[in-house]
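Chemist: This is a predicted model, with the sequence first.
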Amino acid sequence: MEFGSSHQTRIGIVVTIGFLALALAFSARATLGLVMPVWEAEFGWSRSFVSGVGAAALVAMAAVAPVAGWLADRRGPLPTLALGLMTIGLGCGLVAVSDRPWLFAVGFAGVGAVGFGIVSTHVVATAIARLTEQGRGLATGVATSGATAGQFLIVPALAVLLTAVSWRWSFGGLAAACLVLGVVVMVMLARRSRDAARQSAITVSSLRDDLRQVLATPAFHILFWSFLACGFTTTGVIETHFLPYAALCGFPPLPSAAAYGVLSAVNLLGMIVAGWLTDRVNRPLLLAGIYAGRALTFVLLMRVGNDVNQLFLFAAVFGMVDYATIPATASLVASHVGVRVMGLAMGLIAAGHAIGGALGAMAGGLGFDLTGGYTVVWFGALWISTAAAGLVLLLARMPAREPVVV
């Protein structure tokens, strides 16, 4: 991928593209909750309808993730990201002009969801893995941290547009930004040299052959199930039930939202630190340590009570181990499953994360309905995180398929 005169310049450009693409994609997803009350007042759309569209989008994303990964393996990650950005742009554009429920559903849960499934951490991680071996972990951590950066950098700007002008401008701005970035990536790809094209060439193989290679690798199954546990304990129980739990403890919305903002901000730092460590320490031990640390955070959560300082302490500590699993997991997929099929493997693993998230969200709601509280949910998340830590330790005994350069 010849974008500049030096290899470091190329890495920097790809990292920047990945960061910005994920920031836009995750911000577009988060805007659904921001605009939900406005749609309720303006169109009379029920929250169950809008939430159902959001849930349908998650299902579509889980289905698209492996396909997007395989497309990244076959056609290259950057062209895949460009396609995804333009698809998100089209989807957000449809939402921006929506005044009927079906058009909103098609825009967000149809076209938009396909784009969300493509512009994802596993495609960005594949782009980094194919570009460099040395410093791969740090580059992956920085690039994929865009997934959380958008939540406290772009979403507030969208909230300003929503308040000052209209919700249509919020989605219209997202559409324009995604389309512009997609075009920029396509222009860069059009200018790459013949040498870079040879470097990016993909060995032609069938989807069946690629699946056979992935599924025949024991390391894949370890990483799949551990990442499913990751989805359960992050997207599932925390992203869905942290704020309701804070309300149950008696905290007003403002400190609860502030604590969640701290979690998101520290999350970005945690991803970068985890990426830096991925290049320097034993990766199975690092990943196991992250899961073990996450398990301990649920002890903190159960001790929050009505102490706001404890709430913020949990948010800060959990933020360090929230998305921190991504760089180490991506690096282990590259070395133990193979870079050639990394997109497909990471896509399947990402689908597992989405399944875990759905199970966690449902388990949290069921646990609350049955017990009137979240203690059983937090205990369950604690033991699931502990099991994930023990599972990834098995990787320490498995040889890498490809050399690891640090």
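Modeler: Everything's here; your move. Numbering: from 1, shown residues only.

Chemist: When you work out contacts or count neighbours from here on, use the C-alpha atoms and nothing else.
Modeler: OK.

Chemist: tell me how far the ends of stretch 36-56 are from each other?
Modeler: 16 Å (Cα to Cα, to the nearest Å).

Chemist: Enumerate the positions of it that are buried.
Modeler: 36, 39, 45, 50, 53-54, 56 (16 or more other Cα atoms under 10 Å).

Chemist: and which of those is nearest Gly319?
Modeler: Nearest to Gly319, judged by Cα to Cα, of the buried residues of stretch 36-56 is Gly54 at 24.1 Å.

Chemist: ok, that closest one - contacts?
Modeler: Residues near Gly54 by Cα atoms under 8 Å, 6 or more residues apart in numbering: 32, 108-109.

Chemist: okay, pairing it with this:
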Amino acid sequence: MKSPWRTPALMIVCGGLIVWLSTGTRQSLALFLRPMSVDMNWGREVFSLALALQLIIWGVAQPIAGAVSDRLGAARVIVFGGVSYIAGLVLMAHAETPLMLHIGLGLFTGIGLSACGFAVIFAAIARVVPPGRRSTALGVTGALGSVGQFAMIPVAQGMIGLAGWATSLLVLATCMALVIPLSIGLAGPPGQRKSAREQEQSIRQALIQARHHSGFIYLTSAFFVCGFQTLFIGSHLPAFISDAGLSPEVGALALAMIGGANIFGSFLFGWLGGRYSKRGLLAFQYLLRSAAIIAYVLLPVTALSSYIFAGIIGLTWMGTVPLTSGLVAQMFGVRYIGMLFGIVFLGHQVGGFLGTWLGGLLFDVYGDYNIIWGASVWLGVTAALLHWPIEERNDDAPPLAQARAVPSI
């Protein structure tokens, strides 16, 4: 039975604050690439590989975390994730070897993000909000979470300058402890807003349906591109800006501006998704990113151009998430949305793994990021094209009747 105090509004606030902490902390980690690499005498590939491992572990663990939250509720999963996240940051602060960094930053924070990141939060909220308001509710949650990136990155940069990177990581670990009491707002069994057809569906049937659904495959492939673009930019933009001769503060402010623009972008695209075609809005975002990258790389890199680029990228940063998760709910209903969106999110993290790791690897080999920038443009155009074949339907249509088989090869 649903607790009377566990309202959608409370879940949105608590969920948004949890995303604030988990995502804001994660985005702040890019600021540690340069100082840790210099102090420990590591090449950038060491830190980049740790971030890439984090992304792939986050992605692999996400469907599992989603399935557990579908069955047991989100709160227990969030608490587990918070503890793992804290352990990873503490180990990272005391890392003396690349292996310690890879275990702390790669393994533990990756597991933590899968359990207390936006995928579990969005799934919990999607289950209790009516279909007509779902996209807007997810957009509001994403916008609130985006405040964390806007607020935490300048603070983290200031702490690194004043106290050093190790102390700064311990402060971030202390902040992450707040997700444990905030999880109370999402406590209780999963919401019960399910159709009769969904009630009859097993996990195996849901997975089979998703595997044969062309829209699900296109959506997962496109979300791969989202991860490649955003996580490459989030991990390497501060270093790219510093390499252009600008101060580290410019890179930190650019990341913060991504978060600031993301506040508006998440809400805007969430609201638009409840009124217009989600696939069309997603295609527009990928094309906008590609155009922004072309202009930023071809023109001289200045503080002003970096801030403009960050603002444009920020508008689309998490604007893809409410639309993508909303399409998953439209295709399959909400009973297994945590697991199914977790699978789509795995595609995102595979892309993020490649973008983050290859960014550092190719920089060490060639001394610049030109190849990765070019790949980001090409992939963005491809992702836009992948959305056009996706069929959108009314949320009231029976989920099992909408599968559209992909021809077997």
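Modeler: Everything's here; your move. No experiment lies behind these values; they were computed from the predicted model shown.

Chemist: Any idea what the TM-score comes out to?
Modeler: Remark: TM-score between the superposed chains equals 0.81 [TM-score structural alignment, normalised by the length of structure 1]; 392 aligned residues with a Cα RMSD of 3.6 Å.

Chemist: re earlier: so can I have JSON lines of the buried residues of stretch 36-56 of structure 1 showing distance to Gly352 of structure 1 and secondary structure?
Modeler: What follows is those, written out as JSON lines (distance: Cα to Cα, whole Å; DSSP: H, G, I helix; E, B strand; the rest coil):
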{"residue": "Met36", "distance to Gly352 of structure 1": "28", "secondary structure": "helix"}
{"residue": "Trp39", "distance to Gly352 of structure 1": "32", "secondary structure": "helix"}
{"residue": "Trp45", "distance to Gly352 of structure 1": "31", "secondary structure": "coil"}
{"residue": "Val50", "distance to Gly352 of structure 1": "24", "secondary structure": "helix"}
{"residue": "Val53", "distance to Gly352 of structure 1": "21", "secondary structure": "helix"}
{"residue": "Gly54", "distance to Gly352 of structure 1": "18", "secondary structure": "helix"}
{"residue": "Ala56", "distance to Gly352 of structure 1": "16", "secondary structure": "helix"}
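
Chemist: Farthest pair within these?
Modeler: Trp39 and Ala56, at 17.9 Å, using Cα to Cα across these.

Chemist: Tell me the counterpart of Pro284 of structure 1 in structure 2.
Modeler: When structure 2 is aligned by TM-score structural alignment, Pro284 of structure 1 is paired with Arg279.

Chemist: Show me the contact partners of the helix or strand hosting its match.
Modeler: Secondary structure assignment for Arg279 of structure 2, by DSSP states H and E: helix 278-298. Defining contact as Cα under 8 Å, 6+ apart, one finds that helix 278-298 of structure 2 is touched by 226, 269, 273, 305-306, 309, 312-313, 316, 320, 323-324, 327, 373, 376-378, 380-381, 383-385, 387-388, 390, 392.

Chemist: try 7 Å
Modeler: Applying Cα atoms under 7 Å, 6 or more residues apart in numbering, the set of residues contacting helix 278-298 of structure 2 from outside is 305, 309, 312-313, 316, 320, 323, 376-377, 380-381, 383-385, 387-388, 390.

Chemist: Which of those fall within helices?
Modeler: Mapping the contacts of helix 278-298 of structure 2 onto helices (DSSP state H) picks out 305, 309, 312-313, 316, 320, 323, 376-377, 380-381, 383-385, 387.

Chemist: which ones are touching the corresponding residue of structure 2 for Ile128 of structure 1?
Modeler: Taking TM-score structural alignment, Ile128 of structure 1 has Ile125 as its aligned residue in structure 2. Applying Cα under 7 Å, 6+ apart, we find Ile125 of structure 2 in contact with 8, 11-12.

Chemist: Among those, which one sits closest to Gly360 of structure 2?
Modeler: Ranked by distance to Gly360 of structure 2 (Cα to Cα), the contacts of Ile125 of structure 2 are led by Ile12 at 36.2 Å.

Chemist: Please pull up the equivalent of the closest one in structure 1.
Modeler: Per TM-score structural alignment, Ile12 of structure 2 is aligned with Val15.

Chemist: distance of its match from Gly293 of structure 1?
Modeler: As judged by Cα to Cα, Val15 of structure 1 and Gly293 of structure 1 stand 28 Å apart.
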